[in-house]
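J.: Quick one, fold the following:
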Amino acid sequence: MKKILTVTLNPAIDVRYNVENMRVGEVNRTKHIEKNAGGKGINVSRVINQLGGDILATGIVGGFTGKLFLSKLNADGIKNNFLETEYETRTCIAVIDKDIKGITEFLESAEGTTEDFKKFVEKYISILDSGVDIVCGSGSLLKGIGTDAYNVLIEEAKKRGIKFILDTSGDSLKKGMEAKPFLIKPNQEELEDLTGKKFNNLSEVVDTAKEIINTGIENVMVTLGGDGAILVTKEKVYKGTFPKVEIKNTVGSGDSTIAGMAYGLSMDKSIDECFRLAIACGTTNAMVDSTGSIDHEILKDITPKIVIEEM
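T.: Purely as a prediction, here's the structure:
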């Protein structure tokens, strides 16, 4: 089994409120509350850990919230090695009301400095040199850190022959792509924002992914919500779909998809089988209440039902 490193440069304490009959502008009392270590890379870490992978989580945390974050991560049994700074780690709140479609979210931003990032890069290089095979860089960047932060991390990984999976959006995705990571995973909306195009059919999504492959990125996986996902490699195009299931919570499904892909690679599975596991993990996450989590019994049942077709 190969070692996986996840990078979360803008982690959070994720607070989840379950309420009934939410009323804007009035007092609302929670029926249930959860506080967890969060951030896209942490969701990836949690699922890989649940799969039994060899995982280490790193990134930048700070302040009292950062200490709470690390205690939650340790309680989850996720090995970690974070840079601790003075800047307070953010808190993100999700409000779930079963009678309201969708999830109401309040997302804080958090600060960082270029000096913090320089210190983190030193730590990151040290971790890479200790023996890492796959890196997953996920999520947004701290304010004050340049949009080219992922470029630095990707280039350091590539120098050492380490595969880098990038899952971010906006300017950090656009800049990160310049360093030619092993795989990127935008959803359709993020791909449209990236290219300035509005896709009318699947063929247009595939053609755009092929254009990205031609720039030197090895693999492009585009998630399509309820329509599954596509994976475009240098040689082939795959379409993956999942059966009709009861959806409980889609938050973290994209991160769970990344986790399945990374874990599959760590087990030397073929790329199409990695893709199958990726979709299975994303689907399983959507079928459970927790964010960035899987249920092994559901995963065992769902995986053989994932249909992978070569286009």
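
J.: hey, let's count contacts and neighbours off CA atoms from now on
T.: Noted.

J.: Do I have it right that T283 meets G254?
T.: No: with contacts counted by C-alpha atoms under 8 Å, T283 stays clear of G254, the gap being 9.2 Å.

J.: which one of those two has more residues nearby?
T.: Counted by other C-alpha atoms under 10 Å, T283 and G254 do not tie: T283 has more neighbours, with 33 against 28.

J.: In contact with the more buried one, which residues?
T.: Counting by C-alpha atoms under 8 Å, 6 or more residues apart in numbering, T283 makes contact with 242, 253, 302.

J.: most neighbours, which of those residues?
T.: Using other C-alpha under 10 Å as the neighbour criterion, S253 leads the contacts of T283 with 29 neighbours.

J.: Please, which helix or strand holds the residue lying closest to it once chain neighbours are set aside?
T.: Sequence neighbours aside, G282 is the residue nearest to S253 in space, at 4.3 Å (criterion: C-alpha to C-alpha, 6 or more residues apart in numbering). For G282, the element it lies in under DSSP states H and E is helix 271-286.

J.: next SSE after that helix?
T.: Remark: after helix 271-286, the chain's next helix or strand is helix 296-302, criterion DSSP H and E.

J.: Pull out the buried residues from that next one.
T.: 298-299, 302 (16 or more other C-alpha atoms under 10 Å).

J.: what about the helices in the stretch 51-200 of the chain?
T.: 63-75, 114-129, 149-159, 170-177, 188-195 (DSSP state H, counting those that start in this stretch).

J.: Any idea how far the longest one is from the middle of the chain?
T.: When distances are taken as C-alpha atoms, centre = their mean, to the nearest Å, helix 114-129 is centred 21 Å away from the chain's centroid.

J.: Which strands or helices does it pack on?
T.: On a contact count with 3 or more C-alpha pairs under 8 Å, 6 or more residues apart in numbering; DSSP states H and E, helix 114-129 meets strand 54-62, strand 83-85, helix 149-159.

J.: Deepest-packed of these, please.
T.: Of the helices and strands packed on helix 114-129, the one with the most neighbours on average (mean count of other C-alpha atoms under 10 Å) is strand 54-62, at a mean of 23.

J.: Would you do the same for the sequence below? I want to compare the two.
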Amino acid sequence: MITTLTLNPCIDRTITIKGFQYGGLNRVLHTRSDFSGKGINVSIAVHQLGEATECLGFNYVEDSAFVKESLEKLGIRYRFIDIEGSLRTNIKVFDEQSSTMTEFNEHGHYVGAEALERLKQLVLAGAGDAAIMVFNGSVPEGVPKTVYQSLIAAVKASGVKTVLDADGELLLEGLKARPYFVKPNLYEFETAFKVKVRSKQDIVRIAREIIADGVELVCVSLGKEGAVLVGGDEAWFAPATDIKVKGVQGAGDSLVAGICLAIRQELALDQMLRYGVAAANASLIREGTLLCTAADFQAMLPRVAVEKITL
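T.: Model prediction:
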């Protein structure tokens, strides 16, 4: 089973326009609202790709019924710690003309020490059923930046492969626990390691430093440029596929889901990248935070090209 953790769930309200005018009038083509959160997105993608999954995390009491009904409708297992407050709302403005997303994300409600302790026990219990555990996304106020580090370290003892997809201090602190697989995007990668990436080889060199510290796999998503996956002595690049993009939200989470599926199937590194990019592409062709489907994933797989990177 692929188990995910979401500490800061949300409602994503996506507004689609054509030709964004900063400071001017923008005509809305259409809008949609989706229940979301990075770990939840990964679980939805995993489920729709045919693998068993479970969502763990915090759930706000004012929206508790809505959250549970949403996951039950999808047929996804969940276990949550209920806390006071309501779901945050994130506004996503997608410009069809440039395929660019502009985001306005709220903070989550404050979480206290007692809820954090209950969460740790929940994660430890969830590790008993998991082959892979995914730790990703932002955290609400009151949650320390070391939360992923401590939770990853706690579950690794049970033999679970751990995945980290976070930014800033959450990423840097989480790396100290040596997760199996990490997936920053290019901005997160450059910001965390204070570098300016000018080539794929730059990514490989830094990724190998991370791997030398105990991480097994490093994937850096490059948006419109594709993705790079580094593991051991190999490094692979998948350029972007020529597709009509309808929504970018959740594509990175689908990338994580696809690679996790490939890890479960013990595929080679190049095939892991193909799975990840095919899943991401299958999300990019859907609106809002709609995630990849098995049919679209299978259709995308043969269209994903990969090439080996040499230094």
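
J.: where does the TM-score land?
T.: Overlay of the two chains. TM-score (TM-score structural alignment, normalised by the length of structure 1): 0.91; 308 aligned residues with a C-alpha RMSD of 2.3 Å.

J.: quick revisit: over which residues of structure 2 does the helix holding G282 of structure 1 lie when aligned?
T.: Matched against structure 2 by TM-score structural alignment, helix 271-286 of structure 1 falls on residues 269-284.

J.: mean shift of the matching stretch relative to structure 1?
T.: Compared with structure 1 after fitting, stretch 269-284 of structure 2 deviates on average by 1.4 Å (mean C-alpha distance after the TM-score superposition for structure 1).

J.: give the contact list for the residue nearest to S253 of structure 1.
T.: 252-257, 260.

J.: can we see that at 10 Å?
T.: 47, 223, 225, 228, 242, 250-260, 292-294, 299 (C-alpha atoms under 10 Å, 6 or more residues apart in numbering).

J.: what do you get for F275 of structure 1?
T.: Contacts of F275 of structure 1 (C-alpha under 10 Å, 6+ apart): 221, 229-231, 238-240, 257-258, 260-262, 264-265, 269, 281, 306, 308.

J.: and the aligned residue in structure 1 for W236 of structure 2, how many neighbours?
T.: Aligned by TM-score structural alignment, W236 of structure 2 pairs with Y238 of structure 1. A count of nearby residues for Y238 of structure 1, using other C-alpha under 10 Å, gives 20.

J.: Grab the nearest non-local neighbour of Y238 of structure 1.
T.: Leaving aside its sequence neighbours, Y238 of structure 1 sits nearest to E310 (C-alpha to C-alpha, 6+ apart; 4.5 Å).

J.: Among the helices of the stretch 51-200 of structure 1, single out whichever gets nearest to E86 of structure 1.
T.: With C-alpha to C-alpha as the measure, helix 63-75 is the member of these nearest E86 of structure 1 (5.3 Å).

J.: Which positions in the closest one come out as buried?
T.: Using 16+ other C-alpha under 10 Å as the test for burial, helix 63-75 of structure 1 gives 65-66, 68-70, 72-73.

J.: ok so, going back, let's see the PyMOL selection covering just the buried ones among the contacts of F275 of structure 1.
T.: Burial among these is assessed by 16+ other C-alpha under 10 Å; the matching PyMOL selection reads:
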select buried, resi 221+229+230+231+238+239+240+257+258+260+261+262+264+265+281+306+308
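
J.: and the contacts of F275 of structure 1, which of them are in helices?
T.: Assigned to helices by DSSP state H, the following of those qualify: 257-258, 260-262, 264-265, 281.

J.: any idea what R88 of structure 2 aligns with in structure 1?
T.: Mapped onto structure 1 by TM-score structural alignment, R88 of structure 2 lines up with R90.

J.: I'd like the distance between its match and A57 of structure 1.
T.: Noted for R90 of structure 1: a distance of 18 Å to A57 of structure 1, by C-alpha to C-alpha, to the nearest Å.

J.: Would you mind giving the residues in structure 1 matched to stretch 168-179 of structure 2?
T.: Under TM-score structural alignment, the match for stretch 168-179 of structure 2 is residues 170-181.

J.: My error: substitute stretch 35-46 of structure 2 in the last question.
T.: Using TM-score structural alignment, stretch 35-46 of structure 2 lines up with residues 37-48 of structure 1.

J.: which residues touch the match of W236 of structure 2?
T.: Taking C-alpha under 10 Å, 6+ apart as the criterion, Y238 of structure 1 is in contact with 206, 221, 229-232, 271-272, 275-276, 307-311.

J.: Just those residues: which are in strands?
T.: Those of those mapping onto strands are 221, 229-232, 307-310, per DSSP state E.

J.: In a markdown table: those, plus distance to F164 of structure 1.
T.: Shown next, in a markdown table, are those (distance: C-alpha to C-alpha, whole Å):
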| residue | distance to F164 of structure 1 |
| --- | --- |
| M221 | 13 |
| A229 | 20 |
| I230 | 19 |
| L231 | 16 |
| V232 | 16 |
| V307 | 26 |
| I308 | 24 |
| E309 | 25 |
| E310 | 24 |
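
J.: and which of those is nearest M22 of structure 1?
T.: When these are ranked by distance to M22 of structure 1 (C-alpha to C-alpha), A229 comes first, at 33.7 Å.

J.: Need the counterpart of the closest one in structure 2.
T.: Using TM-score structural alignment, the partner of A229 of structure 1 in structure 2 is A227.
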